[in-house]
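Novice: What follows is a predicted protein model with its sequence.
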Amino acid sequence: MLEIEDLCVEVAGKSVLDGVTLHLPPGELHVLLGPNGSGKSSLLASILGLPPYRITRGAIRLDGVPLTDLPLHERARLGIGMAFQRPPGLDGVSVSAFAEALGAGETLAREAAALDLTDFVRRDMNVGFSGGEIKRWEILKLFLQDPRLMLFDEPESGVDLEHVIAIGQAIRRMVRSPDRQDRPRAGLVITHTGLILRHVAADCAHIVRDGRLIHSGDPQTLFTHIQTHGYSVPDAA
């Protein structure tokens, strides 16, 4: 579904991604592991087309459609959605109004209960939410938007253990189910703590360091290696 080939990206003339190649098949969930500043969030932002990230070489394709020259809103229309780490608050836009505009009222009722957000549906989006509540809302937002390709930027960061379980189960349920047009989905998750790995049943993990994707493999095996040896290639440990 998602093909990234030899991707190089700059911000203000500084390289943040260098030659990244990654393939994400339909129906799969992949995880990005790496230290702070390694390029993980830059990769998600480049897929979505967020400024100020500028692609200088390589290609990104969704279902064979080149994304490199498409603006953000056209990428969203193709079916890319993102759960942000620090989204803005939207005064005057309630959660329920947002769901109604998307024709997703039934989804809101079902998934808000699963994510312990039923009491939030009349509140304005992200206004006065705690850090953990924002993370749960960002997952619920993706259910309402119904994207095919879902990008998750540290979905468990700042979330208590009980709700990490709920978020992980929601991500797994969303990635493994078809969208409203009965097309398979796929997901890409950034994690630092690794807690989310216990609940999402990821198919593959990738280590990103210094803007490069240096190794791919089994998620639990790689995370165990990182806990002992840091962000290194396992064969070289």
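Specialist: That came through fine. Residues are numbered from 1 along each chain as shown.
Novice: For the rest of this, base every contact and every neighbour count on C-alpha atoms.
Specialist: OK.
Novice: which residues touch Gly103?
Specialist: The contact partners of Gly103, taken as CA atoms under 8 Å, 6 or more residues apart in numbering, number zero.
Novice: what about it, distance to Ala97?
Specialist: Distance of Gly103 to Ala97, given as CA to CA, to the nearest Å: 10 Å.
Novice: Next: Glu10.
Specialist: According to CA to CA, Glu10 stands 37 Å off from Ala97.
Novice: And Pro184, by the same measure?
Specialist: Pro184 is 27 Å from Ala97, where distance means CA to CA.
Novice: all strands of this structure, in order?
Specialist: 2-11, 14-24, 29-33, 54-62, 65-66, 80-83, 149-153, 186-190, 204-209, 212-217 (DSSP state E).
Novice: and those strands as TSV, adding distance to Ile196 and mean neighbour count?
Specialist: Shown next, in TSV, are the strands of the chain (distance: least, CA to CA, whole Å; neighbours: other CA atoms under 10 Å):
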stretch	distance to Ile196	mean neighbour count
strand 2-11	22	18
strand 14-24	19	18
strand 29-33	10	25
strand 54-62	25	18
strand 65-66	30	14
strand 80-83	14	23
strand 149-153	11	25
strand 186-190	9	25
strand 204-209	12	22
strand 212-217	17	18
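Novice: now the ones you listed as TSV including distance to Gly92?
Specialist: Below are the strands of the chain laid out as TSV (distance: least, CA to CA, whole Å):
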stretch	distance to Gly92
strand 2-11	33
strand 14-24	36
strand 29-33	34
strand 54-62	33
strand 65-66	36
strand 80-83	21
strand 149-153	25
strand 186-190	30
strand 204-209	39
strand 212-217	41
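Novice: Out of these, which is closest to Glu133?
Specialist: The closest of the strands of the chain to Glu133 is strand 80-83. By CA to CA, the value is 12.5 Å.
Novice: try this one side by side with the last:
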Amino acid sequence: MLEVKGLTVKAGDRIILEDISLTIAPGEVHILLGPNGSGKSTLLRAIMGMGDQEIVSGKIIYNGEEITRLTVDERARLGLGIAVQHSPALPEVRLRDLAGLLAERYGTSWRSPAQALNCEHLLDRGLNEHFSGGESKRAELLQLMIQNPRLLLVDEPESGVDLENIALVGEALNTLLKGEKIKERAKSGLIITHTGYILNYVNADRGYVLLNGRLVCEGNPRDLFEVINKRGFEGCLECATCKRIYGS
């Protein structure tokens, strides 16, 4: 499904990601952990082809095709989709109109996802105009569900979401990842999380810890999160055998 090989990314003169390699097989969901500023969002945006960062070296391969230099639109047509952490406000664009355009483009429906995400009351408002953090996140996930991509890149789906709606968001994301197994090929995902709440709803196969732009640990995501809760992210640097312990 997705292979990232030796990816190094910079913004201006600063290296943000260095020699990143990972593989996500069809149907697998991987979790990305790391402190603020470690490069997590940059990695997702680089995979999607977003932003003004520069890929210095390495390759991004999707379903056997190198997509390193493709545009965002070209990657979306191949089946990649992203839900970012912070979306800009577009008061002149109603969420209903955007949802309708996306549904027409991808041959899907927006009504069922809007109901599942409990965001029908947002449809006639300008996109992200005075939305709370949770409302903005649900609007972002609505767009992703309408697109119905094969590979989901999701940046902190629980960020800004109150406890009452975390289950709603988690279950909606899990439903999207599972799809209709009889009719659809398996979807894959790469999800950033700070709180770990999403692990209660999504069956994650593998986890990574990103520190200072480098992957330093990988393994069972629940085990990794437990270690981080006890020792902090820096504890990963102290564990020279972390890959052997968690499996690689």
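Specialist: Thanks, I have the structure now. A quick note: this is a predicted structure, and the numbers were derived from the prediction, not measured.
Novice: Nearest residue to the middle of structure 2?
Specialist: Centroid-nearest residue in structure 2, with CA atoms, centre = their mean: Val154, separated by 1.8 Å.
Novice: Residue in structure 1 paired with that residue?
Specialist: The alignment partner of Val154 of structure 2 in structure 1, by TM-score structural alignment, is Phe152.
Novice: Pretty sure its match sits against Val200.
Specialist: No - the pair Phe152 of structure 1 / Val200 is not scored as a contact, 12.0 Å apart, by CA atoms under 8 Å.
Novice: who touches Tyr17 of structure 1 in this structure?
Specialist: Let me fix one detail, which is that residue 17 of structure 1 is Leu and not Tyr. Contact analysis of Leu17 of structure 1 by CA under 8 Å, 6+ apart lists Leu7, Cys8, Val9, Glu10, Gly39, Ser42, Leu43, Asp210, Gly211, Arg212.
Novice: Equivalent analysis for Arg61 of structure 1, please.
Specialist: Taking CA under 8 Å, 6+ apart, we find Arg61 of structure 1 in contact with Met1, Leu2, Glu3, Ile4, Leu67, Thr68.
Novice: ok, now with 10 Å
Specialist: Met1, Leu2, Glu3, Ile4, Glu5, His23, Ile47, Leu67, Thr68 (CA atoms under 10 Å, 6 or more residues apart in numbering).
Novice: ok, those vs Arg176 of structure 1, which is closest?
Specialist: Set against Arg176 of structure 1, the nearest of the contacts of Arg61 of structure 1 by CA to CA is Met1 (14.0 Å).
Novice: thinking again about what came up before, anything in contact with each of Phe152 and Val200 of structure 1?
Specialist: Residues touching both Phe152 of structure 1 and Val200 by CA under 10 Å, 6+ apart: Val31, Ile171, Val189.
Novice: Give the aligned equivalent of the second one in structure 2.
Specialist: Same thing as Ile171 of structure 1. In structure 2, Ile171 of structure 1 lines up with Leu173, judged by TM-score structural alignment.
Novice: Next one: its match from Thr68 of structure 2, what distance?
Specialist: For Leu173 of structure 2 relative to Thr68 of structure 2 (CA to CA), the value is 26 Å.
Novice: In terms of neighbours, single out the busier of these two.
Specialist: The neighbour comparison of Leu173 of structure 2 against Thr68 (other CA atoms under 10 Å) goes to Leu173, with 24 against 20.
Novice: neighbouring contacts of stretch 62-72 of structure 2?
Specialist: Stretch 62-72 of structure 2 has contacts (CA under 10 Å, 6+ apart) with 1-4, 7, 23-26, 45-51, 55, 57-61, 74-76, 78-81, 151.
Novice: who's in contact with Tyr201 of structure 2?
Specialist: So Tyr201 of structure 2 contacts Ile166, Ala167, Leu168, Val169, Gly170, Glu171, Ala172, Leu173, Asn174, Thr175 (CA under 10 Å, 6+ apart).
Novice: With Ile190 of structure 1 instead?
Specialist: When contacts are counted by CA under 10 Å, 6+ apart, Ile190 of structure 1 touches 30-34, 40-41, 44, 151-156, 196, 205-206.
Novice: Over to Leu195 of structure 1?
Specialist: Shown in contact with Leu195 of structure 1 (CA under 10 Å, 6+ apart): Glu156, Ser157, Leu161, Val164, Ile165, Gly168.
Novice: from those residues, which single one is nearest Ser130 of structure 1?
Specialist: For the contacts of Leu195 of structure 1, the nearest to Ser130 of structure 1 is Ser157 (12.1 Å; CA to CA).
Novice: The equivalent of Gly13 of structure 1 over in structure 2: neighbour count?
Specialist: Alignment note: Gly13 of structure 1 maps to Asp13 in structure 2; criterion TM-score structural alignment. Residues lying near Asp13 of structure 2 (other CA under 10 Å) number 7.
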